[in-house]
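Engineer: I need the structure of the sequence given here:
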Amino acid sequence: MGDTIWIIFAGLLVLVGAIGTIAPILPGVPLSWGGLLVLKFIPSTQDDISWRTIIILGVLTIVVTILDNVLPVWGTKRLGGNKQVVWGATIGLLIGFFLGPWGIIFGPFIGAFAGGLLSGTQFIHAVKQATGAFVGYIAGLVLKLVTVGLLILFFVKTLVV
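Structural biologist: The predicted model follows:
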């Protein structure tokens, strides 16, 4: 009975982590990895996943989490953005979160665009800067989704074996 409760807890971590890949306020990938780590400590599942797998996926989690935070800034700066554009993209993402999936997807672009215009950038250049923020955000999102998909795959594989 005790193992079942821990498995449910681990599953909830993985599920909340999956939601966190698109929700900017939740550390999605680390939560999902935490769910996999919990499985390693449950007596009935601990032999079904190796420490090597846990460590490799943990390193991947760290790398993807760092990249997710760096890519939007890098994309913005690469296309000529400044601090106001980066802040605009961040604020756009947070506001967009409350507007549903389309807000999450286009919020960083709109926020970066507004930040560019407010900092005195010309319209065309602000669009270019916002595109950099958008591409960086989408790249980070794809990396997170792929990583969480991999974590879910190992989670299910561990329970099925």
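Engineer: every contact and neighbour count from this point should use C-alpha atoms.
Structural biologist: Noted.
Engineer: buried residues in stretch 76-87?
Structural biologist: By 16 or more other CA atoms under 10 Å, the buried positions in stretch 76-87 come out as 76-77, 79-82, 84-87.
Engineer: here's the other one to compare against:
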Amino acid sequence: MGYALLVLAQVAGLLLIPFGLPGTWVQVGAVAAYGFATGFSTLGWGTFALLLVLAAAGEAMEFALGGRYARKYGGSRRAAWGAILGGLVGAFVGVPVFLIGSVIGAFVGAFVGAAAMELTRKSELRGALRVGWGAFVGRMVATAAKSAIGVAIAAVALLSAAG
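Structural biologist: As a prediction, the model looks like this:
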């Protein structure tokens, strides 16, 4: 029964990640609960520490990639921060679309934040839109990378718990 709950929690965590919600932390929390319930007999502290590091790396990547891509597409440091902050605000505010509003909001927020901040630096609309597009692409890459880390967390957790 405990293993089945761990599987369900891992799947739930994976489903939360694309929505900008803390899915990797749900996964790690489930591993901690499972470990505590089993006295860490099958899941050792080393495995738990590895999963914590993976979750933290996923958060750092998600936070930084929008800004990094904005810079890669010719944006300033200000545009990079605009992409990061715009993505966070957009995910929080979302758009009025059932279930995926926060995802759309994060992508749109990264685009608008980077483009707007680039426009404050120089008033060339075409360049600002290019930078905004870079932030949008960066947000997509960040979501994919964090989802891959979530899959790795689930694999390590489930294989370790089954052992």
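Engineer: got a TM-score for the two of them?
Structural biologist: Scored against TM-score structural alignment, normalised by the length of structure 1, the superposed chains reach a TM-score of 0.72; 155 aligned residues with a CA RMSD of 3.3 Å.
Engineer: farthest-separated two in the buried residues of stretch 76-87 of structure 1?
Structural biologist: Leu79 and Trp87 (15.2 Å; CA to CA).
Engineer: which residues touch stretch 34-46 of structure 2?
Structural biologist: 2-3, 6, 157, 160-163 (CA atoms under 8 Å, 6 or more residues apart in numbering).
Engineer: what is the nearest of the residues you listed to Val141 of structure 2?
Structural biologist: Among those, and counting by CA to CA, the member closest to Val141 of structure 2 is Ala157, at 24.2 Å.
Engineer: before we move on, back to that, let's see the ChimeraX selection covering just the buried ones among the contacts of stretch 34-46 of structure 2.
Structural biologist: ChimeraX command restricting the contacts of stretch 34-46 of structure 2 to the buried ones, with burial defined by 16+ other CA under 10 Å:
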select :6,157,161
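Engineer: turn the contacts of stretch 34-46 of structure 2 into CSV, including distance to Gly150 of structure 2.
Structural biologist: Listed next are the contacts of stretch 34-46 of structure 2 as CSV, based on distance: CA to CA, whole Å:
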residue, distance to Gly150 of structure 2
Gly2, 20
Tyr3, 18
Leu6, 14
Ala157, 10
Ser160, 15
Ala161, 16
Ala162, 18
Gly163, 20
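Engineer: to which residue of structure 1 is Gly13 of structure 2 aligned?
Structural biologist: Here Gly13 of structure 2 is matched to Gly17 in structure 1, going by TM-score structural alignment.
Engineer: ok, which stretches of structure 1 are helices?
Structural biologist: Assigned by DSSP state H, structure 1 shows helices spanning 2-20, 28-40, 51-78, 83-97, 101-118, 123-160.
Engineer: how far off centre is the fourth one?
Structural biologist: Here the centre of helix 83-97 of structure 1 is set off from its chain's centre by 16 Å, with CA atoms, centre = their mean, to the nearest Å.
Engineer: same question, the last one
Structural biologist: How far helix 123-160 of structure 1 lies from its chain's middle: 6 Å, per CA atoms, centre = their mean.
Engineer: how much does it stray from structure 2?
Structural biologist: Taken over the aligned residues, the distance from helix 123-160 of structure 1 to structure 2 averages 1.9 Å (mean CA distance after the TM-score superposition for structure 1).
Engineer: who does that helix touch, helix- and strand-wise?
Structural biologist: With contacts defined as 3 or more CA pairs under 8 Å, 6 or more residues apart in numbering; DSSP states H and E, helix 123-160 of structure 1 has these neighbours: helix 2-20, helix 28-40, helix 51-78, helix 83-97, helix 101-118.
Engineer: can I get those helices in CSV with distance to Gly136 of structure 1?
Structural biologist: Below are those laid out as CSV (distance: least, CA to CA, whole Å):
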stretch, distance to Gly136 of structure 1
helix 2-20, 18
helix 28-40, 17
helix 51-78, 4
helix 83-97, 10
helix 101-118, 10
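Engineer: not counting sequence-adjacent ones, nearest residue to Ile54 of structure 1?
Structural biologist: Leu37 (6.7 Å; CA to CA, 6 or more residues apart in numbering).
Engineer: aligned to that neighbour, what sits in structure 2?
Structural biologist: Match for Leu37 of structure 1 (TM-score structural alignment): Ala32.
Engineer: tell me the centre residue of structure 2?
Structural biologist: Computing the C-alpha centroid of structure 2 and ranking residues by CA atoms, centre = their mean puts Glu62 first, at 4.3 Å.
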